[in-house]
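Q: predicted model, plus sequence, below.
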Amino acid sequence: MLRRHFNRTCLSPHDLAICERVFDQVCADEHLDPLDQAAEILTVMVVAIFRNAHTSERELLEAVKSHRKKAAGRRVA
């Protein structure tokens, strides 16, 4: 149990690489400057979703894109 909790609070180099690839892909797809404040918010989102059990790169990318689409829809409405 302790090991499982530890794995969700500390990201391994492998975990960070997954998050970074997803971040880079979303930035490229949405034409975001990786140094912009919007990208900083994206970083927090990617890590939060990753920690919420989306540990495969494909799942994480889909979850982040879905979350961003929902958030964009709420801003427009």
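A: Happy to help now that I have it. Given the structure is predicted, the values throughout are model-derived calculations rather than measurements.
Q: from here on, just use CA atoms for contacts and neighbour counts.
A: Will do.
Q: contact partners for the residue nearest the centre of the chain?
A: A centroid search over the chain (Cα atoms, centre = their mean) returns Val46, at 1.4 Å, as the residue closest to the centre. Val46 makes contacts with 19, 22-23, 60, 64, as judged by Cα atoms under 8 Å, 6 or more residues apart in numbering.
Q: ok, now with 10 Å
A: 18-20, 22-23, 26, 40, 52, 54, 60-61, 63-65 (Cα atoms under 10 Å, 6 or more residues apart in numbering).
Q: which stretch of helix or strand covers it?
A: Applying DSSP states H and E as the criterion places Val46 in helix 37-51.
Q: okay, one more to line up with it:
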Amino acid sequence: MFGFAWQSVFLGPEDLAMCQRIFDQVRADANWERSAVESEELAASVLLAFQHGFTDEAALLAEIRSQRDRLWQRTG
């Protein structure tokens, strides 16, 4: 179907809260004021990384920060 294995189809309340913290932190890192579409891309990146196994908060934050410049170059 998707061509890859999901870490988890279901994200519990704690998982969603962690993903929200990561999203908020990455936006705050650069005082990011982006459009709704760009925010959706960032949120999707956070969720996708989580589902691909970055379930530790520090590891997820590091992964998203490493993707941040590529995301902003594409959307900026």
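A: All right, it came through fine. None of the values given here were measured: they were computed from a predicted structure.
Q: hang on, the earlier thing: buried sites along the helix holding Val46 of structure 1?
A: 39, 42-43, 45-47, 49-51 (16 or more other Cα atoms under 10 Å).
Q: by contact count, what packs against the longest helix anywhere in structure 2?
A: For structure 2, the longest helix by residue count, based on DSSP state H, is helix 57-75. Applying 3 or more Cα pairs under 10 Å, 6 or more residues apart in numbering; DSSP states H and E, we find helix 57-75 of structure 2 packed against helix 13-29, helix 36-51.
Q: closest to Gln7 of structure 2 out of those helices?
A: Nearest of the helices and strands packed on helix 57-75 of structure 2 to Gln7 of structure 2, taken as Cα to Cα: helix 36-51 at 4.6 Å.
Q: so how much does that closest one differ from structure 1 once superposed?
A: In this overlay with structure 1, the average offset of helix 36-51 of structure 2 from its partner residues is 0.7 Å by mean Cα distance after the TM-score superposition for structure 1.
Q: what's the angle from that helix to helix 13-29?
A: Interaxial angle of helix 36-51 of structure 2 relative to helix 13-29 (axes from the mean of the first three to the mean of the last three Cα atoms, to 10 degrees): 130 degrees.
Q: which residues touch Glu63 of structure 2?
A: The contact partners of Glu63 of structure 2, taken as Cα under 10 Å, 6+ apart, are 45-46, 49-50, 54, 57.
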